[in-house]
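> predicted model and sequence below, questions to follow.
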Amino acid sequence: MRKLFGTDGVRGQANVHPMTAEMALALGAAAGRYFRRDGSNVHRVVIGKDTRLSGYMFENALTAGLTSTGMNVLLLGPVPTPAVGLLTPSMRADLGIMISASHNPHEDNGIKFFGPDGFKLSDEAEAEIEALVEAGTEPTLAANIGRAKRIDDGRFRYQERVKSTFPAGMRLDGMKVVVDCANGAAYKTAPEVLWELGAEVIPVGTSPNGTNINKDCGSTAPQAAAEAVVSHGADVGLCLDGDADRIIILDETGRAADGDQIMALLARRWAEEERLKDGTLVATVMSNLGLERFLDAQGMRLERTKVGDRYVVEAMRQNGWNLGGEQSGHIVMTDYGTTGDGLVAGLQFLAEMIRSGQPASALSQVFTPVPQLLRNVRYSGGDPLLVASVKARIDDAEVRLNGKGRLLIRKSGTEPLIRVMAECEDPDLLQQVVGEIVAEVEAAV
């Protein structure tokens, strides 16, 4: 059982276990020892981060731990998470690390690890690193201590790769685009890419100060961007999260489309172009039943995984599938990258607007979703899902939803939350079932 790693690296509140400088130091040393197996000094690691204030602390602590085992560290500064996935193999690094808590508030932070192939580490690799943390790692000899240096062009390398995913010869000239960067890692990257491709760019959330990442902006709070779309008469809005690995699309009226709608659009286009491997889209158990029905009607299939984009990617790699993602906006296209990339997904949507000549409103509502309700309950200790009254309430809900919908209750892998999600064609029953379970969990908490 892993104690430190969740569904997306190690994550928590900064300066509270496990997200302390001491733990980052130990993780760096353990990861360095794990990847520097032959004792030579040719091993290197790239480190990126988002714009959180605590990123400075974790960057320095990780660097100290890694160099103490002989790893050479290349510091990218603020870059999107997919940039680390891209640059790790490109720069012949043995390890990539992204310091980010994604869509979480600035008080939180996280440490995500990428292997030399640019993909996130497996559960087994993370378990081995955890074991090294617990056992402690011997530092290298003084003569073998690693070096660290800043890399100034990492962001620009990534931007050029992102632009290369846009169809050759196609431009965004005449298109007005609102881009909300959540005051996060893409605050320079996204506006520059869109402008260089010809768009008129209206930026939102591009003034990070260390504490305003994801605050009232970004993919989890798109209201400001929606207002900007309407007030500026924009054609479309692209809302990224703090590390830019997920996206929400806004149409010209400010209406939002989630990852399920984006995946449906791309799956349909790729199937028409015979690009969709095995006619299969990979998504998690959280994706809407309406998406599954849409794919079935189009002669495609939906493969579901556990929650977490890493599990989507694992299924894709194991079976050779090339399109997947999450309802939250992670869109993974292994033809272009190794992890979710909000900006690349946004460009694919813009390309479809140009190719089809249709407005965003016609492309962002591909299927009619089954009514779905998700509510979160925060807890601080214990396991509310093991309480007898909670278990009984869930069992009762399963019976009431049988044949009418589905229920999914789980712990978040990135926050201390119980997520209660249900789908049902009957909206009243949906509200009742979710409300009753949430009340029972709250009582247990």
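Here it is on my side, so go on.
> from here on, contacts and neighbour counts on C-alpha atoms
OK.
> what is the host helix or strand of residue 109 packed up against?
Here residue 109 is covered by strand 108-114, with elements defined by DSSP states H and E. Contacts defined by 3 or more CA pairs under 8 Å, 6 or more residues apart in numbering; DSSP states H and E place strand 108-114 against strand 9-13, helix 81-90, strand 95-99.
> tilt between it and strand 95-99?
160 degrees (axes from the mean of the first three to the mean of the last three CA atoms, to 10 degrees).
> what comes up buried for the helix or strand that comes right after strand 108-114?
Downstream of strand 108-114, the first helix or strand assigned by DSSP H and E is helix 123-135. Buried residues in helix 123-135, defined by neighbour count with 16 or more other CA atoms under 10 Å: 123, 126, 127, 129, 130, 132, 133.
> isn't the fourth one right up against residue 27?
Yes - the criterion here is CA atoms under 8 Å, and residue 129 meets it with residue 27 at 7.4 Å.
> okay, strands next: where are they in the stretch 301-445 of the chain?
In the stretch 301-445 of the chain, the strands defined using DSSP state E, counting those that start in this stretch lie at 301-305, 323-325, 331-333, 372-378, 405-411, 417-424.
> SS state for residue 73?
The three-state label given to residue 73 by DSSP: H, G, I helix; E, B strand; the rest coil is strand.
> could I get the contacting residues of it?
Residues counted as contacts of residue 73 (CA atoms under 8 Å, 6 or more residues apart in numbering) are 44, 45, 46, 47, 63, 66, 67, 146, 147, 148, 149.
> go again using 7 Å as the cut-off
Contacts for residue 73 (CA atoms under 7 Å, 6 or more residues apart in numbering) come out as 44, 45, 46, 63, 147, 148, 149.
> what's the closest non-adjacent residue to it?
residue 148 (4.5 Å; CA to CA, 6 or more residues apart in numbering).
> same check on residue 113?
Using CA to CA, 6+ apart, the nearest residue to residue 113 is residue 97, at 4.7 Å.
> for comparison:
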Amino acid sequence: MPHPQPHEHHHIPTSHPRRRLAVRLQDERFSGLLLLAGAVAALVWANSPWRETYHALAGTVLGPAVLDLDLTISAWAADGLLAIFFFVVGLELKTEFVTGSLRKLDEALLPMAAAVLGMVGPAVIYTLVQLGTASGAGEGWAVPTATDIAFALALLGIFGRGLPPALRVFLMTLAVVDDLLAITVIAVFYTEEIHLLPLLGALAAVAAFALLVQRRLGRWWLLIPLALVAWGLMHASGVHATVAGVLMGLSVPARVRHGEREAMTHRFAERIQPWSAGLVLPVFAFFAAGVTVVDSGLGDVLADPIAIGVVAGLVLGKPLGIWGGVAILVKTTRLRLGNGVDLADLLGVTMLAGIGFTVSLLIAELSFGATPAGDAAKLAVILGSVISAVLGGVTLRVRAKVRVRGRAAHPAAGVPGRGSRARPIAPRSRQR
């Protein structure tokens, strides 16, 4: 799990196949395609004449029963492998809070507020749909609230050329807070029963992990066993095991000390992120997205109030919550977008925020399990994410063309921030 010592890393030539693959997997567009490929493969197999073999594979039980770890393969993907992804999320959160776009509250306040409103909007729309249809499926309110930053940033990079670079920073900052809120939702609302002793043991293991990394003891043979113990005890406590990954990621130092070439968070992320993007997320998507609709009919599944609520939450709730909230805040408070960004630029970004996918699929599983309701929620997550991606991409391209024509007609107007006293957004990048 941890990164090797700096001198070991820098001896790997950039032309080395392993190094080239790692760099490739850090590209958001490529990793997003891998994630999509896993989901498409699952959907095709789960609706083929051999669909029973897919469900048999996903339902195969592995692990020692004596440790209460006799889980299905799909559960290992969601609870086990996904903890690695959330460890990387924890590293990113720590970096942004210490040295990144969240280190100055006044600069981060607007995208932070947008992230909160971007979760409230979908939750309200989903709840209204369930109340209006009397479905009784209110427990799925959190399914459409998450944003998949890998897909969102990839599409912004493709379709947002010609738009202010600060839009990317806004989306990344929003995504950091969105991640933190999603983790909180999972920990608080999807924990049915807490077993105190395993929880205390898990926290003790996380504390030991934190002590080692704070002392810069980054040897894999020390940290990986501790991480496994923390994960296992967190799982036994009843709290979703991925929370252990986040806590350990947050404990890693994000500042460079004397004699270090780079921060430990960066070293760890550089080593682990390719595994997360190239293995963890595609495998999770493969086992989470395998919804069989040929038996009941696609129309029947999508007519389910749960599916309607999820699609409406992602496609309508996200833009209404984020764009509408930001529009109100910039007109009624001293908060400003700044750095050449205006509300028209932000519209396409808010649509991209409706790409839920990874975390939304996880919450759908936690909300409904392997039931017809869960299948409807998962299929709706995929459909809503695709619609949001198409609408966001088209909106960004239209806005970019308007921007380009405007700069051609008025060159001075294309300089970001000229003539504006708005507070700038911190120009810092973030990768998943």
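Okay, I see it. On a predicted model such as this, the values are computed, not experimentally measured, just so you know.
> report the TM-score for the pair.
Taking TM-score structural alignment, normalised by the length of structure 2 as the basis, the two superposed chains have a TM-score of 0.22; 153 aligned residues with a CA RMSD of 6.9 Å.
> tally of neighbours for the residue nearest to residue 113 of structure 1?
Applying other CA atoms under 10 Å, we find 26 residues neighbouring residue 97 of structure 1.
> list the contacts of it.
Here residue 97 of structure 1 is in contact with 46, 47, 48, 84, 111, 112, 113, 114 (CA under 7 Å, 6+ apart).
> circling back: with distance to residue 318 of structure 1 added, can I get the buried residues of helix 123-135 of structure 1 in JSON lines?
JSON lines is the format used below for the buried residues of helix 123-135 of structure 1 (distance: CA to CA, whole Å):
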{"residue": "123", "distance to residue 318 of structure 1": "15"}
{"residue": "126", "distance to residue 318 of structure 1": "19"}
{"residue": "127", "distance to residue 318 of structure 1": "20"}
{"residue": "129", "distance to residue 318 of structure 1": "23"}
{"residue": "130", "distance to residue 318 of structure 1": "25"}
{"residue": "132", "distance to residue 318 of structure 1": "28"}
{"residue": "133", "distance to residue 318 of structure 1": "29"}
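> and the helix or strand hosting residue 178 of structure 2, what's buried?
Assigned by DSSP H and E, residue 178 of structure 2 falls within helix 166-189. The neighbour-count check on helix 166-189 of structure 2 (16+ other CA under 10 Å) flags 166-179, 181-183, 186-187 as buried.
> same check, this time on stretch 395-405 of structure 2
Neighbour-count burial for stretch 395-405 of structure 2 [16+ other CA under 10 Å]: 395, 396, 397, 399, 400, 403, 404.
> which two in these are spaced the farthest apart?
Greatest spatial distance among the buried residues of stretch 395-405 of structure 2 (CA to CA): 395 and 404, at 14.3 Å.
> what is the neighbour count of residue 48 of structure 1?
Neighbour tally, residue 48 of structure 1, other CA under 10 Å: 29.
> helix/strand/coil for it?
Strictly by three-state DSSP, residue 48 of structure 1 counts as strand.
> any idea how far it is from residue 114 of structure 1?
11 Å (CA to CA, to the nearest Å).
> quick one: list the elements packing against the helix or strand hosting residue 396 of structure 2.
Using DSSP H and E, residue 396 of structure 2 sits in helix 372-409. If you count contacts as 3 or more CA pairs under 7 Å, 6 or more residues apart in numbering; DSSP states H and E, helix 372-409 of structure 2 packs onto helix 149-159, helix 305-312, helix 343-352, helix 358-368.
> return the most buried member of the ones you listed.
Sort these by mean neighbour count, taking mean count of other CA atoms under 10 Å, and helix 305-312 sits at the top with a mean of 27.
> count the residues that sit near the residue lying closest to residue 196 of structure 2 once chain neighbours are set aside.
Of all residues beyond its chain neighbours, the one nearest residue 196 of structure 2 is residue 237 (6.6 Å), with distances taken as CA to CA, 6+ apart. Counted with other CA under 10 Å, the neighbours of residue 237 of structure 2 add up to 21.
> go ahead and confirm residue 237 of structure 2 touches residue 200.
No - using CA atoms under 7 Å, residue 237 of structure 2 is not in contact with residue 200; the gap is 8.6 Å.
> and residue 178 of structure 1, how far is that from residue 113 of structure 1?
In terms of CA to CA, residue 178 of structure 1 sits 31 Å off from residue 113 of structure 1.
> picking that back up, buried ones among the contacts of residue 73 of structure 1?
Counted by 16+ other CA under 10 Å, the contacts of residue 73 of structure 1 give 44, 45, 46, 63, 147, 148 as buried.
> with these in mind, which one is nearest to residue 294 of structure 1?
Closest to residue 294 of structure 1, out of all of those and judged by CA to CA, is residue 46, at 40.7 Å.
> ranges for the strands of structure 2?
Assigned by DSSP state E, the strands in structure 2 fall at 61-62, 71-72.
> same for the last one, what does it pack against?
The reference is to strand 71-72 of structure 2. Counting by 3+ CA pairs under 7 Å, 6+ apart, strand 71-72 of structure 2 packs on strand 61-62.
> now do stretch 192-203 of structure 1: distance from first to last residue.
10 Å.
> hang on, I meant stretch 407-419 of structure 1
11 Å.
> how about the nearest residue to residue 418 of structure 1, chain neighbours excluded?
Nearest one to residue 418 of structure 1, counting by CA to CA, 6+ apart, is residue 411 at 4.6 Å.
> ugh, wrong one, I meant residue 286 of structure 2
Going by CA to CA, 6+ apart, residue 286 of structure 2 has residue 38 as its nearest residue, at 4.6 Å.
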